[in-house]
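> sequence first, predicted coordinates after that:
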Amino acid sequence: MNVLVTGGAGYIGGHMVLALRDAGHNPVVFDNLSTGFRWSVPEGVPLVVGDVGDHELVLRTLQSHQIDAIAHFAAKLVVPESVADPLGYYLNNTVKSRTLMAAAVAAGVEKFVFSSTAAVYGNASDKPLGEDAPLAPLSPYGSSKQLTEVMLRDVAAAHGMRYVTLRYFNVAGADPALRHGQCTENATHLIKVAIQTALGLRPHMEIFGTDYPTPDGTCIRDYIHVTDLIAAHVLALEHLDRGGESMVVNCGYGHGYSVSEVIETVRKVSGKPVEARFGSRRPGDPVTIVADSGRIRSRLGWEPRLDDLATIVEHSLRWESMLRERNLKL
């Protein structure tokens, strides 16, 4: 398949590009490079620098590269930032996704994989969440993704498109072969922040809220290795290529770790201290978010291989250490 990967120069989209090539498909990267990196696009993979809100450019790209399917990763994704800038998030995540879908319809692209989020569930339950759980996002980020899910469902019904929407839980880790990883400066991802603190790249880190109704008072999340997450996307594309039906699936392991447990794991794996200071809760943060992943396992045959927090931390640490060494040489 020829697959347009929006946000393909970024963290998760970049792993998708590698996985598509590994599986024998032909990725085309579409990225405005606002958070992605030109150097991260593998040699030989076409890169179109542009915005998914540019209908004419997207349409020309779909047609000129004879695109068979779209994997849509391009989005803003920082929850506190979305609370402060809701209009920016609705524009970037929802309005521009509408433009992308319109171009897909015009070009006759009938297969669409969408990167959604567990943030659509809000503060739902301390039990694993199934895809049919009520949707009640706590942030504009979650709402912007929920609206895009609804739009994709309706566009698919009207125009014969088929799709898989994947609701991510907390993505972390790096390619085990160190071909790609999280490169964003000033990242907010807990594991990356903790590792940067362990490596001395940050003087300390902050725990946002210690009074949640959890065993240690900190939030609980379901952490999924980016390699397992991307394997789910490839399965979703191949499912659609076989004529499979549209579906919504969770991408998580089905168990969670608290913020304090993650920090302690980083200390153990790195063998270094991690100074963590206590702060107040952030707006939009749910208490506990853990996936029920039964649907993706049964319908797509997804079998995660890296379901281990220490492994996720180890791969992240190796990647961050490599980045640090490279930056020191520059």
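Ah, there it is.
> could you use CA atoms for every contact and neighbour count after this?
Fine.
> where do the strands of this structure begin and end?
Using DSSP state E, the strands found in the chain span residues 2-6, 26-31, 47-49, 69-72, 111-117, 162-168, 170-172, 205-208, 220-221, 223-225, 247-251, 257-258, 276-279, 288-289.
> distance to residue 199 and mean neighbour count added to those, as TSV?
Converted to TSV, the strands of the chain look like this (distance: least, C-alpha to C-alpha, whole Å; neighbours: other C-alpha atoms under 10 Å):
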stretch	distance to residue 199	mean neighbour count
strand 2-6	32	24
strand 26-31	30	25
strand 47-49	33	17
strand 69-72	33	26
strand 111-117	29	24
strand 162-168	28	24
strand 170-172	17	23
strand 205-208	12	17
strand 220-221	23	24
strand 223-225	21	27
strand 247-251	30	24
strand 257-258	21	18
strand 276-279	14	12
strand 288-289	28	26
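> what's the closest of those strands to residue 12?
Residue 12 sits nearest to strand 170-172 of all those, at 8.4 Å, using C-alpha to C-alpha.
> what does the closest one contact?
189, 191-192, 221-226, 229, 252, 312, 316 (C-alpha atoms under 8 Å, 6 or more residues apart in numbering).
> recalculate using a threshold of 10 Å.
Residues from elsewhere that reach strand 170-172 (C-alpha atoms under 10 Å, 6 or more residues apart in numbering): 11-12, 117-119, 181-182, 189-192, 221-229, 251-253, 256, 289-290, 309, 312-313, 315-316.
> can you give the distance of that strand from its chain's centre?
Strand 170-172 has its C-alpha centroid displaced from the chain centroid by 7 Å (C-alpha atoms, centre = their mean, to the nearest Å).
> what do you get for stretch 101-113?
In terms of C-alpha atoms, centre = their mean, the centre of stretch 101-113 is found 21 Å from the chain centre.
> which parts of that stretch are buried?
Buried residues in stretch 101-113, counting neighbours by 16 or more other C-alpha atoms under 10 Å, are found at 101-105, 107-113.
> straight-line length of it, end to end?
Terminal residues of stretch 101-113 are spaced 11 Å apart (C-alpha to C-alpha, to the nearest Å).
> count the residues that sit near residue 244.
Residue 244 is flanked by 17 other residues according to other C-alpha atoms under 10 Å.
> list the contacts of the residue lying closest to it once chain neighbours are set aside.
If the residues on either side of it in the chain are set aside, residue 244 comes closest to residue 162, at 7.9 Å by C-alpha to C-alpha, 6 or more residues apart in numbering. Applying C-alpha under 10 Å, 6+ apart to residue 162 gives the contacts 69, 109-113, 152-153, 155-156, 240-241, 243-247.
> want to compare, so here's the second one:
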Amino acid sequence: MTVLVTGGAGYIGSHMVLELADAGEKIVVLDNLSTGFVWAVDPRATLVVGDMGNQALVETVIRQHGVDAIIHFAAKIVVPDSVADPLGYYLANTVKTRAVMAAAVATGVKHFIFSSTAAVYGTPKVMPVAEDAPTQPESPYGTSKLITEWMLRDASAAHDLRHVVLRYFNVAGADPQGRTGQSTPNATHLIKVAVQTALGLRAKMDVFGTDYPTPDGTCVRDYIHVTDLVGAHLAALKHLRAGGASMVANCGYGHGYSVKEVIDTVREVTRVPFKVDYAPRRPGDAAAVVADPTRAKTILGWKPAHEDLNEIVQAAYAWERRLANGPG
């Protein structure tokens, strides 16, 4: 049995490959390297460079490597960019994922794990937000992921394909052993941007919006350590292989931090009073989004171990320092 990881040369995907390899799984990675890196792929995995939208290629990879499960990460992920380029996001996140699903059905793959997003909820009316909350995405990014969830639901109903959809909240941090981390140039992840600013790699950082209906006026998010996130994927894989039913589950901790609180934590960890400018709101940003992770914990048996914000920031800081010296 082999696990196909799409986008396995990227941030979360490379952590997933480590988690799978450490668990003794055989892995093949499919990545076009548009935002990923060859050096980020653990040598215990086989890397195929190519486009996930090429259904024939995906089918060939599945057959050649005896793939029984797909963990699908490859996607575009920047909310403001999706507002500016909606058709590009629907192509990358929806149309090309349809090709991966079709390849899975054509080759008899029975297990599919899809990386979705809390952006499908928009601004929840009740928090923490549970999986049965209304889905009202406020950006093309969120909509592109929600449509894909629907496609996967319908494909699973029509074919012998069971799935787990994992709705990510705000992913941050890096591998505790320093093997990989968030390495994409000009990434927009808040903690990465703050750490880079503390290291002098950016002259300043911007905070977008200070007038949200939150305690300090800045957006509140549920930040999840990337190692805990990929642990949820491994739990989902075990669930499916054991005959578990298709399901949707949130991946978050159930508590949030504001943008200002994150910046304060980065300043505390790095001991650098870096410059912060305040700018207007960005389109597509919800005021506050915090997960209810009960389903992942009770059904998948997920046990997060890195919930402390200081630990998340310390891991991101250590990785950024290493990245400056060339991790590859």
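Sure, I can see it. What you are looking at is a predicted structure, and each value in this text was computed from that prediction instead of being measured.
> got a TM-score for the pair?
The TM-score (TM-score structural alignment, normalised by the length of the second structure) is 0.99; 328 aligned residues with a C-alpha RMSD of 1.0 Å.
> ok so, going back, just send the buried residues of stretch 101-113 of the first structure back as TSV, with distance to residue 64 of the first structure too.
Shown next, in TSV, are these (distance: C-alpha to C-alpha, whole Å):
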residue	distance to residue 64 of the first structure
101	17
102	17
103	13
104	13
105	15
107	10
108	13
109	13
110	16
111	17
112	18
113	20
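> widest-spaced pair of those?
Farthest pair in these, by C-alpha to C-alpha: 107 and 113, 16.1 Å.
> so where do the helices sit in the stretch 1-150 of the first structure?
Taking DSSP state H, counting those that start in this stretch as the test, the helices found in the stretch 1-150 of the first structure are 11-22, 55-64, 79-84, 86-89, 96-107, 140-159.
> and residue 175 of the first structure, which of these is closest to it?
Closest to residue 175 of the first structure of the helices of the stretch 1-150 of the first structure is helix 11-22 (C-alpha to C-alpha; 7.3 Å).
> other SSEs contacting the closest one?
strand 2-6, strand 26-31, strand 69-72, strand 170-172, helix 226-241 (3 or more C-alpha pairs under 10 Å, 6 or more residues apart in numbering; DSSP states H and E).
> now do the contacts for the counterpart of residue 83 of the second structure in the first structure.
In the first structure, residue 83 of the second structure lines up with residue 83, judged by TM-score structural alignment. Contact partners of residue 83 of the first structure, counting by C-alpha under 10 Å, 6+ apart, are 89, 138-141, 282-284.
> same thing but 8 Å
For residue 83 of the first structure, the contact set (C-alpha under 8 Å, 6+ apart) comprises 139-141, 283-284.
> quick check: the farthest pair among those residues?
141 and 283 (11.7 Å).
> more neighbours: these two, which one.
Each of residue 141 of the first structure and residue 283 has its neighbours counted (other C-alpha under 10 Å); residue 141 has more, 29 against 15.
> and the gap between the more buried one and residue 179 of the first structure?
Noted for residue 141 of the first structure: a distance of 29 Å to residue 179 of the first structure, by C-alpha to C-alpha.
> what's in contact with stretch 264-273 of the first structure?
Where contact means C-alpha under 8 Å, 6+ apart, the residues beyond stretch 264-273 of the first structure that reach it are 191, 194-195, 198-199, 274, 309-310, 313-314, 317.
> which of those has the most neighbours?
Within the contacts of stretch 264-273 of the first structure, neighbour counts (other C-alpha under 10 Å) peak at residue 194, which reaches 30 neighbours.
> for that one, which non-adjacent residue is spatially closest?
residue 263 (6.2 Å).
> need the contact list for the one you found.
Residue 263 of the first structure is in contact with 191, 194, 274, counting by C-alpha under 8 Å, 6+ apart.
> what residues are up against residue 71 of the second structure?
When contacts are counted by C-alpha under 8 Å, 6+ apart, residue 71 of the second structure touches 3-6, 112-115, 233.
> now residue 103 of the first structure
By C-alpha under 8 Å, 6+ apart, residue 103 of the first structure lies in contact with 55-56, 58-59, 62.
> tell me which residue of the second structure lines up with it.
By TM-score structural alignment, residue 103 of the first structure lines up with residue 103.
> how much space between residue 62 of the first structure and residue 4 of the first structure?
7 Å.
> burial of residue 228 of the first structure, as a residue count?
Look at residue 228 of the first structure: counted by other C-alpha under 10 Å, it has 21 neighbours.
> measure the residue nearest to it when sequence neighbours are not counted to residue 273 of the first structure for me?
Of all residues not flanking residue 228 of the first structure in the chain, residue 304 sits nearest, at 5.4 Å (C-alpha to C-alpha, 6+ apart). Note on residue 304 of the first structure: its distance to residue 273 of the first structure, by C-alpha to C-alpha, is 30 Å.
> for the alignment partner in the first structure of residue 62 of the second structure, what are its contacts?
Using TM-score structural alignment as the criterion, the counterpart of residue 62 of the second structure in the first structure is residue 62. By C-alpha under 8 Å, 6+ apart, residue 62 of the first structure lies in contact with 4, 103-104, 107.
> list just the nearest of the residues you listed to residue 205 of the first structure.
Of all the contacts of residue 62 of the first structure, residue 205 of the first structure sits closest to residue 4, with 36.8 Å by C-alpha to C-alpha.
> what residue in the second structure is paired with the closest one?
In the second structure, residue 4 of the first structure lines up with residue 4, judged by TM-score structural alignment.
> before we move on, the earlier item: as a markdown table, the strands of the first structure with distance to residue 95 of the first structure would be great.
Below are those laid out as a markdown table (distance: least, C-alpha to C-alpha, whole Å):
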| stretch | distance to residue 95 of the first structure |
| --- | --- |
| strand 2-6 | 15 |
| strand 26-31 | 16 |
| strand 47-49 | 19 |
| strand 69-72 | 14 |
| strand 111-117 | 15 |
| strand 162-168 | 17 |
| strand 170-172 | 24 |
| strand 205-208 | 31 |
| strand 220-221 | 29 |
| strand 223-225 | 28 |
| strand 247-251 | 21 |
| strand 257-258 | 34 |
| strand 276-279 | 34 |
| strand 288-289 | 27 |
